[in-house]
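>>> Output the structure for:
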Amino acid sequence: MELSGVEAIQARISEIQRRFGIEGSVPGMASNFQRTLTAELKKKEEAVPAQKTAAGTAAKTEAGAAQATSHVGASAELSGASNETAHFIREAAAKYGLDSRLVAAVAEAESNGNQNEVSDAGAVGVMQLMPDTAAALGVNPYDEKQNIEGGAHYLKQMLDAFGGDMKKAIAAYNAGPQAVKDYDGVPPYAETQNYVNKVLDLYQ
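Just a heads-up that it's a prediction; the model follows:
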């Protein structure tokens, strides 16, 4: 096993002491080695904090990266949703080229991410799809994965229909595209206006 600098110096001191019988038999020998030993110890002590600092910096960097990754991963998390629901949201967003945070925000505003949610008007599931809309999109609204895919697809259609205008697309998701066209913007319905504001707040 290779000796450290300090251990090597100590071994050398012992060897010299054995060779010369008692410490100091060689004038200046002990003091020279003592100075060398002290210098080596000082260098060792200075190196340890430096290593700790480097390790600490690396740990902080890794922690920061983990936190950033965690934040990205949490973008599709919902208050009432399972991890599986969040996974479906990320998949559907990727499939239609959408920001998962936007799909998640719509899901949160619609149902709190609850697939069992059914509105008085008959809208079903996480994305609150009306049966007719779901049929037109070719999905089964009672299947969670399909429900989320259908909602993401419809949201993508609304974004395309309104040139990427997010406010109009979100309003159209709630009130229908014709109402947005009729008013050339968010319709003056309290429900729709509150809905748009809620989605945008969640998205931010």
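
>>> use CA for all of it now, contacts and neighbours both
Fine.

>>> For Tyr195, give me its contacts.
Tyr195 is in contact with 109, 171, 174, counting by CA atoms under 8 Å, 6 or more residues apart in numbering.

>>> Let's see this one next, to set against the first:
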Amino acid sequence: MIDNVARSNRLRPELLHAIVRAESSYDPRARSRTGAMGLMQLMPATAKRYGVSDRWNPKANLNGGARYLKDLLSMFQNDLKLALAAYNAGENAVKKYGNKVPPFPETQQYVTRVLAFYQKNRKSANIPASR
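Predicted coordinates for the structure are as follows:
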């Protein structure tokens, strides 16, 4: 399902898997202390923005999260680090800090962790680092 959602949103499946792993460890019933829910840990406002009425529905959650990530990549000129930081801390936090990864330890660790998962996934799929 993750691979299909990634491809339908023109994202690399290895990237979506990295985010799902970091966000929920593939648990569709994951819930954060801040109210984020599901595989991609959608907050209520993000779910509403992307038309996700049931954040517990894995496919709807993945589609909403993938569309949000796609918009963040567009917003930050395909800068993956900034898009990931915005996914974690919100796009306004990234903008507030001059389009840089905000100085929040959680966000900095999140970006590092997702990029490491992504690199590992790409290596496992035999995708050259330059792609």
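
>>> re earlier: most neighbours out of the contacts of Tyr195 of structure 1, which is it?
Ala171 (26 neighbours; other CA atoms under 10 Å).

>>> What does that residue correspond to in structure 2?
By TM-score structural alignment, Ala171 of structure 1 lines up with Ala85 in structure 2.

>>> Over to Asp120 of structure 1?
Aligned partner of Asp120 of structure 1 by TM-score structural alignment: Arg33.

>>> quick one: secondary structure of its match?
For Arg33 of structure 2, the secondary-structure state derived from DSSP: H, G, I helix; E, B strand; the rest coil is coil.

>>> quick one on the thing from earlier: ok, the contacts of Tyr195 of structure 1 in structure 2: which stay?
Checking the contacts of Tyr195 of structure 1 against structure 2 (both residues aligned by TM-score structural alignment, their matches' CA atoms under 8 Å), the contacts still present are 109, 171, 174.

>>> quick one: which of the residues you listed is nearest Ile13 of structure 1?
Using CA to CA, Ala109 is the member of the kept ones among the contacts of Tyr195 of structure 1 that sits closest to Ile13 of structure 1, with 76.7 Å.

>>> Name the nearest residue to Ile148 of structure 1, ignoring sequence neighbours.
Met127 (5.9 Å; CA to CA, 6 or more residues apart in numbering).

>>> any idea how far that neighbour lies from Ile9 of structure 1?
73 Å (CA to CA, to the nearest Å).

>>> cool, and Lys95 of structure 1?
Lys95 of structure 1 is 66 Å from Ile9 of structure 1, by CA to CA.

>>> Brilliant, that's me finished.
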